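Peer 1: Need a 3D model of the following:
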Amino acid sequence: MTGRTPTPSLVRVLRDRNAGLYLGAVVVSGFGSFAMMLVASVWVKERTGSDGLAALCVLAVWAPLLLGPPLGALADRVRRRPLLVAANAGLGVLLLALCGAGGADSAAGVWGLLAVLVVYGACGVVTDAAEAALVAGAVDKELLGDFNGLRMSANEGMKLLAPLAGAAAFTAWGGPAVLLLDAVTFVLAGCLFALLRVSERRPTPGPRGWREQTAQGARRLWGDTRLRPLVVAGGLTMLSSGLGGALVYALVEALGHSPAYTGALYVAQGAGSVAVGVTSGALLRRFGDRRFAGAGIALTSLAAVLQALPWDAAVLVGFTVNGVGLPCVLIAALTAVQRQVPHALAGRVAATANTVLFAPTAAGVALGAALVGPVDHRLLLCGLAGARLLLALPLLGSGRGPATAPPPGAGWWRRPARAGVRSARRWSRRGWRRARRGGGSGGGSGGGSA
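Peer 2: Below is the predicted model of the structure:
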């Protein structure tokens, strides 16, 4: 009897119409966003000469992440696809208006740009939550790991390409040209979201207010014995990542290179992230979410050791390994949220998870900036390696774990029983031996019919 060769899951994702449209929207909007995030700081620095105002551009985009839980609740109060279309189109119009006003070419324009970046960041929090919830219902749950990996690869690819394109456009035509580019990418992303074929019911407004709905998402995340360890481990890993990022210039100086050498290191890290994104779905199925996340964190521990060595080749390999390891816990956590959280709560839980995962990065950067002066960077990197290994061991030591949520009342360590197969606990040792010999099946008393 012959059968057709099964289609690889990655190909199935790319053939899926909704998945393809969504990934296209991620690539288009990501290209404009990463170009704009670099150019905004450069533009303000060039216009004002102030390092503080230039740093505020980055803070303006990231600060709304701290309001992830209440902003994510918005994604559960309205239909997600119209929300994504409206948010992207609205940002496009806002950027076009700022472009028409000259952007940061005037003193008032600098503050206008900062205000737009705050809106930019807040919309990003809302749309990330809406996207996570929408994808959970639009893409086969079996393919969510592959999809999230491809999304990570697309994002990391844009991080490598878009800043170069943005810097070139800024040098050639000035800041308004980059604003126009970003506006166009948002409008195109909104059009792609509008083409998604999803069936959404209008959410039924609950009797509870916004504050209680926000708290409900946090309780759902914290009370889940499978999600909580993944998200907490991811947040602590990102804290260590921020601390490690603050050491990069000390590391480059110790190698005897100019600060521009950091570009090569980040390209190596980005290449590693792109590579693991493509293979993450298969690895999640093979090892389960906990072991996949734990293996990734263990790789970042190895990366810190390699980065502490005094050789260029070891440091480059270390950054590549870090790029491979760091996305693993993020992909595992997001995929677990999408698979296990009820659709009605998906937006606020995803936003809360994103806050726990990514907000610690800023604290890590601040801590690293405070420590890099008085403490040798190699000693700090060795400390990071040890801390990351401690985070990885509990995840690596846990069971493979189910791909979906366990049945009510079951702990995370129990695999759901397969249909038609009795639990091994109901077999007596004698009955089990008989079954292995083909002599019949036995229950707890050793008897029974075959």
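Peer 1: use CA for all of it now, contacts and neighbours both
Peer 2: Noted.
Peer 1: Kindly indicate whether R433 is helix, strand or coil.
Peer 2: Using DSSP: H, G, I helix; E, B strand; the rest coil, the structure places R433 in helix.
Peer 1: so how many other residues sit close to it?
Peer 2: Using other Cα atoms under 10 Å, R433 has 16 other residues around it.
Peer 1: here's the other one to compare against:
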Amino acid sequence: MTSAELLDRAGPGASGEPPRGLWHHRDFRRLWAGQTVSLLGSRVTELALPVTAIVLLDAGPAQLGLLNSAQYLPVLCVTLFAGVLADRVRRRPLLIAANLGRAAILTAVPLLAWLGGLGVWALCAVAFATGVLTALFDVAYQAYVPSLVAKERLVEGNSKLQASRSVAETAGQGLGGTLIQVLTAPVAILVDCLGYLFSAAMLLRIRTPEEPPARAEGTRPSVRREIVAGLRMTLNSRLLRVIMVHASLYNLLWDVVLVVFPLYGIRVLHLGPAGLGVIIAAGSIGAFGGALSAGRLGERLGTGRAMVFGMLVASAATLLLPLAPGSGSTTGQVLLGAGYVLNGFGIAVFNIHSITLRQATVPPELIGRVSATFRFLTWAVIPLGGLLGGLLAAAAGPRTALALTAGGLTAAALAFLCSRSAMRS
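Peer 2: Here you go, the predicted model:
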């Protein structure tokens, strides 16, 4: 089945925007602006929460690990339920409520710090609660875009949204560090609150009507049956199943890289924290380039081939990392930077076309649950990657661990290339 046939099956877009592009789509600009600002604020909080724990509460490694787990645990706990909710109600009010809820919850950190009642467990509770609403927002967000953007503009819309995410990844940490130094970490979190309020205000100004969710006649199915329906829809589609399996494998092995690379950079290559940060930030620059290029690649190669191309580039780029010579050489830094730039570029192209394909082909009444299934299954393997990375680095050393992981990523990408299902679109 061709990419055009897949897109035709999705039905017409709900918004009916003119063919001039999304720059002229007022409601999409509001969605885009709100999401860009809230993403920047979120990056501030990602840094401010652990800094608050370290500076104000003298937290140790175990407590920081607990705080990190509290941020990501909601993905496993509530994502599938979030998919059911996103398919049962209109999504825009759900997005607004999630933003307002996150803003309200995060105000507890500066308030408790001011009152002298802030503790590690309180920070964990805040991280978990905001994580629950973030999981709900992310699922509903991907399901909402097709009701705002016509199917022929989905790649463009997802590319612009991915570009904002890439800018936030690059600029957000720097902004967060500056704000924390000037305002203190708890007060800097208020910037994130303002970002969520701005996003909610932008969503409130959207005027494109959203169709109400389809309601089955008779008794509504149970939550469990609706979750199973989303799982079945995803797993019964060979194309969606192949994409999901490979995305899960990529996440597993990429988390090995995330765990091993700091050890490799500091202890083997002697980069130092600043140099390590610059190299890692290069991935966000590459992702920005990938977001800008995804639409043109899709036009030339087709959705499926562009997706496979992105994964090949992202995976093969990791082969450059273990090749870097030590002692802070310029050649080593160039190889590392190129590896991260190309990886960011490729994974952005893959993600944009993977999301677009789901949005264009999955029935509207199921897209929330299918998105939730993807998110749940592709993220569930990430903790295993961290464990595997630690074991590999301890057994074989950081450089060998990276080489083995890069080889695994590249082999998996080649298998994806050979998959007739992935190439069919």
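Peer 1: For the two chains, what TM-score is obtained?
Peer 2: In this superposition the chains share a TM-score of 0.87, using TM-score structural alignment, normalised by the length of structure 2; 395 aligned residues with a Cα RMSD of 2.2 Å.
Peer 1: Structure 1: which residue goes with A411 of structure 2?
Peer 2: Using TM-score structural alignment, the partner of A411 of structure 2 in structure 1 is L390.
Peer 1: Same check on V51 of structure 2?
Peer 2: V51 of structure 2 maps onto V42 in structure 1, by TM-score structural alignment.
Peer 1: Now do its match against A107 of structure 1, distance only.
Peer 2: Per Cα to Cα, to the nearest Å, V42 of structure 1 is found 15 Å from A107 of structure 1.
Peer 1: Repeat that for A353 of structure 1.
Peer 2: Counting by Cα to Cα, the gap from A353 of structure 1 to A107 of structure 1 is 37 Å.
Peer 1: More neighbours: which of those two?
Peer 2: Shown here are A353 of structure 1 and A107; by other Cα under 10 Å, A353 has more neighbours (31 against 12).
Peer 1: I'd assumed V231 was in contact with that one.
Peer 2: Yes: taking Cα atoms under 8 Å as the definition, A353 of structure 1 is a contact partner of V231 at 6.4 Å.
Peer 1: After the helix ranked longest in structure 1, heading C-terminal, what element do we hit next?
Peer 2: Ranked by number of residues, the top helix in structure 1 under DSSP state H is helix 262-307. Using DSSP states H and E, the helix or strand that follows helix 262-307 of structure 1 in sequence is helix 312-340.
Peer 1: what's the average distance of the next helix-or-strand element following that next one to structure 2?
Peer 2: The helix or strand immediately downstream of helix 312-340 of structure 1 is helix 346-358, counting by DSSP H and E. Its aligned residues in structure 2 lie a mean 1.6 Å from helix 346-358 of structure 1 after superposition (mean Cα distance after the TM-score superposition for structure 1).
Peer 1: Could you pull out the buried residues of the next helix or strand after helix 346-358 of structure 1?
Peer 2: Heading C-terminal from helix 346-358 of structure 1, the first helix or strand you meet, by DSSP H and E, is helix 360-371. Using 16 or more other Cα atoms under 10 Å as the test for burial, helix 360-371 of structure 1 gives P360, T361, A362, A363, G364, V365, L367, G368, A369, L371.
Peer 1: aligned partner of the last one in structure 2?
Peer 2: Superposed on structure 2 with TM-score structural alignment, L371 of structure 1 falls opposite L392.
Peer 1: which residue lines up with L377 of structure 2 in structure 1?
Peer 2: Under the alignment (TM-score structural alignment), L377 of structure 2 maps onto V356.
Peer 1: what about the match of A411 of structure 2, neighbour count?
Peer 2: 15.
Peer 1: ok, it to G20 of structure 1 distance?
Peer 2: Distance from L390 of structure 1 to G20 of structure 1, by Cα to Cα: 38 Å.
Peer 1: Kindly report the same for A122 of structure 1.
Peer 2: A122 of structure 1 sits 25 Å away from G20 of structure 1, going by Cα to Cα.
Peer 1: The two: which has the busier surroundings?
Peer 2: Set A122 of structure 1 next to G20 and count neighbours by other Cα under 10 Å: A122 wins out with 22 against 16.
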